[in-house]
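Visitor: take this sequence and fold it.
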Amino acid sequence: MTETMALPEIVSRDDWQIARDALLAKEKELTRAADAVAAERRRLPMVRFDATYEFEGPQGRVTLLDLFEGRRQLIVYHFMLAPGQKAGCPGCSMLVDNVGHLAHLHARDTTLYLVSPATPPEIERYKERMGWTVPWVSTLGDFNPDCGVDGGFGVSVFLRDGDDVFRTYFTTNRGGDQLIGTLRYLDLTPLGRQEAWEESGRGTDGPGHWWKRHDEY
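Guide: Presented below is the predicted three-dimensional model:
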């Protein structure tokens, strides 16, 4: 933060409440709009996906069907860690730092996995460095490219019906913001994310350019 950063106007408590109430009406409208988009997302058509894609993890080779761990839904985060790369993408790392206790997802019949092209030993080394317990496997074959992820990141969602697997959703780029609680907290503050796109004088960083691995700040 710089000394010249513009701060909010100072007003009386009554005037603050009037402004807060006006914003609250817009927040409720936004919540209803987000609920409507979520409902449309749930109604998206789905496409059959090969359940036999293979991955390699601590327990050996597994298939896409195995990643469900018997649950109905699977969320796959395509994490940017390539073979020979010593450290994972800072943005992907920020996202995984914000993953909550997986018991809450499991309670809703949903499994979460990270996948990367890096080898299992490379994945385990970085996972240990970051202190993560999220399941993470190495991709084998064309799974990432077939998901539209070729060197980048993304989130794929799958549904299992018996042994049949279907892909229901995918997002990337700023679509990943919705999974990062740190940003949600910063969006509540007057200084926000302190990125250049927000308001003039708030900062010079581009979206996500200030992110670092949590042991590098």
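Visitor: alpha carbons only for contacts and neighbour counts from here, please
Guide: Will do.
Visitor: residues making contact with stretch 51-60?
Guide: Contact with stretch 51-60 is made by 61-65, 120, 136-141, 143, 163-165, as judged by C-alpha atoms under 8 Å, 6 or more residues apart in numbering.
Visitor: out of the residues you listed, which end up buried?
Guide: 62, 64-65, 120, 136-140, 143, 165 (16 or more other C-alpha atoms under 10 Å).
Visitor: out of those residues, which comes closest to Ala39?
Guide: Nearest to Ala39 among the buried ones among the contacts of stretch 51-60 is Val165, at 21.2 Å by C-alpha to C-alpha.
Visitor: could you pick out the longest helix of the protein?
Guide: Longest helix of the chain, by residue count under DSSP state H: helix 13-42.
Visitor: so for that one, what gets flagged as buried?
Guide: So, applying 16+ other C-alpha under 10 Å, helix 13-42 has no buried residues.
Visitor: show me the strands in the protein, by range?
Guide: 47-49, 54-57, 60-63, 73-78, 110-116, 136-139, 154-161, 164-171 (DSSP state E).
Visitor: give me the most central residue, the protein.
Guide: Centroid-nearest residue in the chain, with C-alpha atoms, centre = their mean: Leu179, separated by 3.9 Å.
Visitor: skipping adjacent residues, who's closest to that one in space?
Guide: Closest residue in space to Leu179, ignoring its immediate chain neighbours: Leu95 at 6.6 Å, by C-alpha to C-alpha, 6 or more residues apart in numbering.
Visitor: could you report the neighbour count for the one you found?
Guide: 20 (other C-alpha atoms under 10 Å).
Visitor: what does Gln178 give?
Guide: For Gln178, using other C-alpha under 10 Å, the count is 10.
Visitor: so the residue nearest to the centre of the chain versus Ala87, what's the distance?
Guide: 21 Å (C-alpha to C-alpha, to the nearest Å).
Visitor: kindly check the end-to-end length of stretch 66-81 for me.
Guide: Termini of stretch 66-81 sit 22 Å apart (C-alpha to C-alpha).
Visitor: in it, which residues are buried?
Guide: Residues 66-68, 71-81 are the ones in stretch 66-81 that count as buried (16+ other C-alpha under 10 Å).
Visitor: ok, so of those residues, who is nearest Trp132?
Guide: Phe79 (13.4 Å).
Visitor: please provide the structure for the following sequence as well, for comparison with the first:
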Amino acid sequence: MSTSDQNGKSSEQPAMHTPPVVSQQEWEAARQQLLIKEKAHTRARDALAAERRRMPWMAVDNTYAFEGPSGRLSLLDLFNGRRQLIVYRAFYEPGVYGWPEHACRGCSMVADQVAHLAHLNARDTTLVFVSRAPQADIARLKAHMGWQIPWFTITDSFDADFGVGEWHGTNVFYRDGERVFRTYFINNRGDEQMGGTWNYLDITPLGRQEVWEDSPEGYPQTPTYKWWNWHDSYVDDAPPDRKWVEVSDAGEAAFRHRPSA
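Guide: Alright, predicted model coming up:
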């Protein structure tokens, strides 16, 4: 295969061994065959999330201290009044490649993928990033990159204590009144899937909080889809929009009767 670079020069690349080209009927048959495995993968992923929700918790006795745009905060403060807290340790500090103009390239890719936080907030969940960079540098970085994620400065042993002193990682915490518990931790390639609302909720102790989930007795759950909203329209304790309930009910019914569903 011959391609041209920016200067118009031709360069040879190894031939790609692409799959065969088939008819529409053969393509659909292959898709249905693969769909069997994909649906099994989805069920296995849901079962793993259910098992994750039953993991034991670890009490966090240290209050820890962070710096934010408005001053000093504790780990409890980072929850911002919600029950669940997801903390991603991003590497942005002196010594990190790109400093001070940029954070770690991998951590920056994670930040670029974070969905609108209103959806997590609607499920009683707060997401924050933490780094060792001063707040002035973090504010400048966020403005430059267009990030809206709450981002705090580590001031003590939080990173070392929770497995993120020398590498990135995502810790999940649960708040019961004034008590804080560590419920889950994921790092390395596990962080690659983070950013989407569903993937974040699936690593929390309460999950997506929808009625189809296999969760321990007494966990909060609401009808599937019904809590979804435009990110600028969530209102605390407001009932689901009646029209959206009708639309989602009709969609569910139609989806159940599709042979490929």
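Visitor: picking that back up, which stretch among the strands of the first structure comes nearest Ser12 of the first structure?
Guide: Per C-alpha to C-alpha, nearest to Ser12 of the first structure of the strands of the first structure: strand 164-171, 43.3 Å.
Visitor: angle of the closest one against strand 73-78?
Guide: 50 degrees (axes from the mean of the first three to the mean of the last three C-alpha atoms, to 10 degrees).
Visitor: now strand 164-171 of the first structure: which residue numbers in the second structure?
Guide: Aligned using TM-score structural alignment, strand 164-171 of the first structure spans residues 179-186 in the second structure.
Visitor: so the residue nearest to the centre of the first structure sits right up against Asn98, yeah?
Guide: Yes: using C-alpha atoms under 8 Å, Leu179 of the first structure makes contact with Asn98 at a distance of 7.4 Å.
Visitor: picking up where we left off before, farthest pair within the buried residues of stretch 66-81 of the first structure?
Guide: Arg72 and Leu81 (27.3 Å).
Visitor: got the contact list for the residue nearest to the centre of the first structure?
Guide: Going by C-alpha under 8 Å, 6+ apart, Leu179 of the first structure touches 95, 98-99.
Visitor: distance check, it against Tyr77 of the first structure.
Guide: 11 Å.
Visitor: coming back round to it: could you dump the buried residues of stretch 66-81 of the first structure to a markdown table with distance to Tyr113 of the first structure?
Guide: Output for those, formatted as a markdown table (distance: C-alpha to C-alpha, whole Å):
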| residue | distance to Tyr113 of the first structure |
| --- | --- |
| Asp66 | 11 |
| Leu67 | 7 |
| Phe68 | 9 |
| Arg71 | 12 |
| Arg72 | 14 |
| Gln73 | 11 |
| Leu74 | 8 |
| Ile75 | 6 |
| Val76 | 5 |
| Tyr77 | 6 |
| His78 | 9 |
| Phe79 | 10 |
| Met80 | 13 |
| Leu81 | 14 |
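Visitor: and which of these is nearest to Thr31 of the first structure?
Guide: Set against Thr31 of the first structure, the nearest of those by C-alpha to C-alpha is Ile75 (23.3 Å).
Visitor: chain center to the match of strand 164-171 of the first structure: distance?
Guide: 15 Å (C-alpha atoms, centre = their mean, to the nearest Å).
Visitor: what is the neighbour count of Glu9 of the first structure?
Guide: For Glu9 of the first structure, using other C-alpha under 10 Å, the count is 6.
Visitor: Gly163 of the second structure versus the residue mapped onto it from the second structure, what's the distance?
Guide: Structural alignment (TM-score structural alignment) places Glu9 of the first structure against Pro20 in the second structure. Distance of Pro20 of the second structure to Gly163 of the second structure, computed by C-alpha to C-alpha: 46 Å.
Visitor: return the member of the buried ones among the contacts of stretch 51-60 of the first structure nearest to Lys28 of the first structure.
Guide: Val165 (36.2 Å).
Visitor: before we move on, the earlier item: tell me which of the strands of the first structure lies nearest to Gln17 of the first structure.
Guide: The nearest among the strands of the first structure, by C-alpha to C-alpha, is strand 164-171 at 37.5 Å.
Visitor: quick one: buried residues of the closest one?
Guide: Here strand 164-171 of the first structure shows 165-170 as buried, counting by 16+ other C-alpha under 10 Å.
Visitor: I'd guessed Glu192 of the second structure sits against Ser108; true?
Guide: No: in this structure, Glu192 of the second structure is not within contact of Ser108 by C-alpha under 8 Å, at 11.6 Å.
Visitor: which ones are touching the equivalent of Leu74 of the first structure over in the second structure?
Guide: In the second structure, the residue matched to Leu74 of the first structure (TM-score structural alignment) is Leu85. Taking C-alpha under 8 Å, 6+ apart, we find Leu85 of the second structure in contact with 78-79, 125-128, 172-175.
Visitor: with Val87 of the second structure instead?
Guide: 127-130, 170-172.
Visitor: what does Ala133 of the second structure give?
Guide: 92-94, 153-154 are the contacts of Ala133 of the second structure under C-alpha under 8 Å, 6+ apart.
Visitor: ditto for Trp167 of the second structure
Guide: Contacts of Trp167 of the second structure by C-alpha under 8 Å, 6+ apart are 91, 188.
Visitor: pull the most distant pair out of the contacts of Leu85 of the second structure.
Guide: Farthest pair in the contacts of Leu85 of the second structure, by C-alpha to C-alpha: Val128 and Arg175, 15.0 Å.
Visitor: where along the stretch 151-261 of the second structure do the helices fall?
Guide: With helices called from DSSP state H, counting those that start in this stretch, the stretch 151-261 of the second structure shows them at 158-161, 197-202, 242-256.
Visitor: what residue of the second structure takes the place of Phe143 of the first structure?
Guide: In the second structure, Phe143 of the first structure lines up with Phe158, judged by TM-score structural alignment.
Visitor: err, Asn98 of the first structure, not the other one
Guide: Using TM-score structural alignment, Asn98 of the first structure pairs with Gln113 in the second structure.
Visitor: touching, its match and Gln193? I think so.
Guide: No: contact criterion C-alpha under 8 Å: Gln113 of the second structure and Gln193 do not qualify, at 9.3 Å.
Visitor: how close does Thr171 of the first structure sit to Trp136 of the first structure?
Guide: Thr171 of the first structure is 19 Å from Trp136 of the first structure, by C-alpha to C-alpha.
Visitor: that concludes my questions; thank you for your assistance.
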